[in-house]
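Enquirer: sequence plus predicted model, see below.
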Amino acid sequence: MRSTTSFLCLALVCCPALARAQPLSPERVRALAEAQRPSLVRVRATVSVAMGRLPGLSKGTRRTQQVSVGGVVVSADGLVLLPAAALDPARSAYALLGAPASAQVLSVRVVGSDGRIRDADWLGEDPQTRLGLVRVSPPGREGLRPVSWGEGRPELGDSLLVLSLTPAPLGTHLRAEPVRVSFVAPERWGLSPGLLQSLGGLVLDGGGAPLALVSTAALPLPESGDLLRPDLLAVNQASYALPRTRFAAFVASPPGAPPQVRQRRGRAWLGIRGEVLTPELAQRVGAPVDVGVRIAELYEGPAKAAGLQVGDVLLRMDGEPLDLDPGESFDALVEDYNVGEKVPFVVRRGSKQREVVLELARGPLRPVDAERLGVEGLGLELRALTFFDRRAAGLAADAAGAVVVRLEADGGASRAGLLVGDLLLAVDGEAPRSLADLREALLAPGAHVLKIRRRGKELSVRVRP
């Protein structure tokens, strides 16, 4: 025992950083996480990436992808700071391989820790730090709080805490990770272990003061042809902390919204469900071509009003060929336009093709954007019915109700037999006018009979709060 104690004392004398690195208690971690919760967000972006020709290949490629990354609120007027490099991690790889690449942010939305989805505008990226800024629209700023930065600076071996909002099956999850400082440089600090799941997270010292942002790249993107530079490879793949001094000027003078980014006026749509064609899909459905977007379903909207039909193939949109990869989103391309814009399409039907100009309509609310509300007394979380829920269930267009999206295993709703995915249509014979009315009815004293729809069948379930 004496030798062990002597060894520990020697280690603390020789390595004072070990003496400073005191882990935080679970209670302290929870308290710090709750204190910073209103400052943490998740940024969802639709990004169009154009890549030049790789050596040995005949042409470049273009793809549209939807990505999600953490961020922090940095001002009362809705500015959110995020690691822009994470919006397209493959961009650096293409540059290193010798192919020029450029990414354009088409649209962004911000999800707070309260679960609300807020409209926002992309402002731009700082090429030196590869951090980006978005601004939340005024109606969505309620419930967000800017970070109150501390002035400290860690030393090698110090214990820090990283807080971030990360994706979860039913929304987002507040993640807390203890880390150690692995190196300290004037412009960045190394963090161990790596934090690729917590990019855009907030770095706190042991006293709970926010000090830095978790990011991935300290240098500008390499020029093409830098394949053999291991320093760029290592830096662009590492996770580390950027102190506030590195981005204070960028936040103080944010760029204006780029002119090529359209300001959102609602979600534009055509009134179709489109399938990106591949040779295999074209052969299976008998499509006349194997490139384009096939209309798989047709709803009330601009496409139907113009006489388009299921099976028609959209070949070009606004002069650009719809040569999409299977993973690309056609809806995201449409949503880059504003409601009311007139967009030309080239349409193929059988052996004939024609051009049609469609005026984009306002799309219905998607399930991912719909309002949610918890009913704590029953261990239940509900989501408002959307157009897509009603259509899939064969309900009337004005049918009221909600969708069960989460259940606690020991809650009253689970014990009564409710399942995730059930459509709740009425309580004690009354159709709810809103989620708030539905919650009030469910929590009223006494037992209640719920009318639900499950896999096409209507059932009655009795619950008690």
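Expert: That came in fine, so what should we check first?

Enquirer: hey, let's count contacts and neighbours off CA atoms from now on
Expert: Fine.

Enquirer: just give the number of residues close to residue 5.
Expert: 10 (other C-alpha atoms under 10 Å).

Enquirer: if I look at it, how far off is residue 11?
Expert: 10 Å (C-alpha to C-alpha, to the nearest Å).

Enquirer: take this one as well and set it beside the first:
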Amino acid sequence: MTDGWNWRQPDGTPMPAYPPTSVPPSAAPPAATPGAPAPGASPWWSDALSDPWRDPRTPAAVVVTPVRPSGSIDPEPVVDPDVGPRRGLAQILLVPLITALLAGALGGALGYGFSVRNGAGGGAVLGAQGSEAPAAAQRRPDSLAGVAERLRPSVVTVRVGGRGGSSLGSGFVASADGYVITNDHVVAGGSGSATIVFSDGSTSPAKLVGQDPESDIAVLKTSRTGLSPVEFGDSDAIAVGDPVLAFGSPLSLANTVTAGIVSALDRTIQAGEPGGTTRYYAAIQTDAAVNQGNSGGPLVDGAGRVIGVNSVIKSLASDEQEAGNIGLAFAIPINQAKRLTQEIIDTGKARRTVIGAQVTNAGAGAAVGVRLSAVDRSGPAAAAGLRTGDVILKFDGRPLTEPGDLIALVRKYAPGSVVTVEYRRGSAQQNVSVTLAADVK
């Protein structure tokens, strides 16, 4: 027990006052330890020992070593956190001050970065910030944009002057040495020369190599070489619904590209000026936007291969000059156009394929078929056994309803082609193979 602030010994006698005036050798303080006051200092113990509730003989630090099983690893010693050298007030205040300064600096840096990213102080930043361009904007070579970029150098604008003024149409490069394909009605009435305008705006004069009014194909030749020719596709391999692109200069708007699909195949087209040559061909129908000035330009498939030559549009306008796109455009199949172009380059003219017969309507009440009104005795029809009065129902598997259907389909094929003809004679229906021939002009 205590008496005031004095401690008593176990026998009840008061303990000597501290610090003692003389310290016997047996009560001498322990050897100096690091951080302890030197002996003789007043007092020689630390401030912690002045605690009136503490036994001054208790060591300043208590190290507890837990009991461990035999063979285990010595754990780290657990030190009483309340015991040890005391820090001054300045040290205690300095730590939170530095922490506050560092936190303020970090917050300011983050705030500045956030404000810059969001446009604060430097004008508004509109739109989301994407990490990379979307796949649709990367323009792969097989995308529509990739096809358009690849075809553009091969597409040209054709300007032709003549007695009736000047005309403008489109065309495309068929060979690196300067041959250009266009429509006959683009160059018809011209002086035999034209100006080719390339996609980069450069121009070159061109001469008319040859033309075929009945198929609406013409070939020009420019002196420029090293050109980028188109890649030809197979117009017999396309199907309704296939994607297509139409190139040209509609309404004098050069380097125009429109997109659509194949709407129909072997659509009979009968066109021409009154009193002039009538053109027949089994056309590719498309809903790609085609207007005045697209004539002669290429129609390409999804891979960028030319499958047709844009030629005719259907319009609700009665005046041809006011005609515009209504989603009905027609192109000459490229297999036919390529064959005629090669013949014009080689011989200066194109051959016309014939069956050797004249045709008319099948008669009142007939839903399908065309009647042979006359048969050339030395022609392909007669050689196959067809006679005057026979009704042709199908030509190479395609039903016929109008006389123009047979003419257009016959001209689609090259001379020498063998086709199957289904016909009716009286009440009997039969099939026969016909070898088509070239017209002798």
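Expert: Structure received. For clarity, every value in this text was computed on a predicted model and none was experimentally measured.

Enquirer: quick one: TM-score?
Expert: TM-score of the superposed chains, computed with TM-score structural alignment, normalised by the length of the second structure, equals 0.37; 183 aligned residues with a C-alpha RMSD of 3.2 Å.

Enquirer: I figured residue 336 of the second structure hits residue 412, correct?
Expert: Yes: counting by C-alpha atoms under 8 Å, residue 412 is a contact partner of residue 336 of the second structure at 5.7 Å.

Enquirer: what touches both of these two?
Expert: Residues touching both residue 336 of the second structure and residue 412 (C-alpha atoms under 8 Å, 6 or more residues apart in numbering): none.

Enquirer: just the strands in the stretch 301-450 of the first structure please.
Expert: With strands called from DSSP state E, counting those that start in this stretch, the stretch 301-450 of the first structure shows them at 313-317, 320-321, 342-349, 352-359, 361-362, 372-375, 380-384, 402-407, 423-427, 448-454.

Enquirer: how about the helices in the stretch 251-400 of the second structure?
Expert: With helices called from DSSP state H, counting those that start in this stretch, the stretch 251-400 of the second structure shows them at 334-347, 380-383.

Enquirer: now render the ones you listed as JSON lines, adding mean neighbour count.
Expert: Below are those laid out as JSON lines (neighbours: other C-alpha atoms under 10 Å):
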{"stretch": "helix 334-347", "mean neighbour count": "19"}
{"stretch": "helix 380-383", "mean neighbour count": "20"}
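
Enquirer: next one: the closest residue to residue 383 of the first structure other than its chain neighbours from residue 251 of the first structure, what distance?
Expert: Of all residues not flanking residue 383 of the first structure in the chain, residue 372 sits nearest, at 4.4 Å (C-alpha to C-alpha, 6 or more residues apart in numbering). Distance, residue 372 of the first structure to residue 251 of the first structure, by C-alpha to C-alpha: 32 Å.

Enquirer: what do you get for residue 70 of the first structure?
Expert: 17 Å.

Enquirer: have a look at those two and say which one is more surrounded.
Expert: Between residue 70 of the first structure and residue 251, residue 70 has the larger neighbour count (other C-alpha under 10 Å), namely 30 against 19.

Enquirer: surely the more buried one touches residue 41?
Expert: Yes: taking contacts as C-alpha under 8 Å, residue 70 of the first structure lies within contact range of residue 41: 6.0 Å.

Enquirer: overlap in contacts of those two?
Expert: 164, 165.

Enquirer: now the strands of the stretch 301-450 of the first structure in JSON lines, with mean neighbour count and distance to residue 94 of the first structure?
Expert: Formatted as JSON lines, the strands of the stretch 301-450 of the first structure follow (neighbours: other C-alpha atoms under 10 Å; distance: least, C-alpha to C-alpha, whole Å):
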{"stretch": "strand 313-317", "mean neighbour count": "23", "distance to residue 94 of the first structure": "27"}
{"stretch": "strand 320-321", "mean neighbour count": "12", "distance to residue 94 of the first structure": "23"}
{"stretch": "strand 342-349", "mean neighbour count": "18", "distance to residue 94 of the first structure": "31"}
{"stretch": "strand 352-359", "mean neighbour count": "15", "distance to residue 94 of the first structure": "35"}
{"stretch": "strand 361-362", "mean neighbour count": "19", "distance to residue 94 of the first structure": "36"}
{"stretch": "strand 372-375", "mean neighbour count": "18", "distance to residue 94 of the first structure": "40"}
{"stretch": "strand 380-384", "mean neighbour count": "23", "distance to residue 94 of the first structure": "41"}
{"stretch": "strand 402-407", "mean neighbour count": "22", "distance to residue 94 of the first structure": "39"}
{"stretch": "strand 423-427", "mean neighbour count": "24", "distance to residue 94 of the first structure": "46"}
{"stretch": "strand 448-454", "mean neighbour count": "19", "distance to residue 94 of the first structure": "47"}
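
Enquirer: and residue 214 of the first structure, which of those is closest to it?
Expert: Closest to residue 214 of the first structure of the strands of the stretch 301-450 of the first structure, according to C-alpha to C-alpha: strand 372-375, at 29.7 Å.

Enquirer: what strand or helix carries residue 246 of the first structure?
Expert: helix 244-252 (DSSP states H and E).

Enquirer: any idea which helix or strand comes after that helix?
Expert: In N-to-C order, the element after helix 244-252 of the first structure by DSSP H and E is strand 268-269.

Enquirer: what is that following strand packed up against?
Expert: On a contact count with 3 or more C-alpha pairs under 8 Å, 6 or more residues apart in numbering; DSSP states H and E, strand 268-269 of the first structure meets helix 330-335, strand 361-362.

Enquirer: of these, which approaches residue 460 of the first structure most closely?
Expert: strand 361-362 (35.7 Å).

Enquirer: do you know how far residue 181 of the second structure is from residue 207 of the second structure?
Expert: Separation of residue 181 of the second structure from residue 207 of the second structure (C-alpha to C-alpha) stands at 12 Å.

Enquirer: joint contacts of the two?
Expert: Contact criterion C-alpha under 8 Å, 6+ apart; residues shared by residue 181 of the second structure and residue 207: residue 220.
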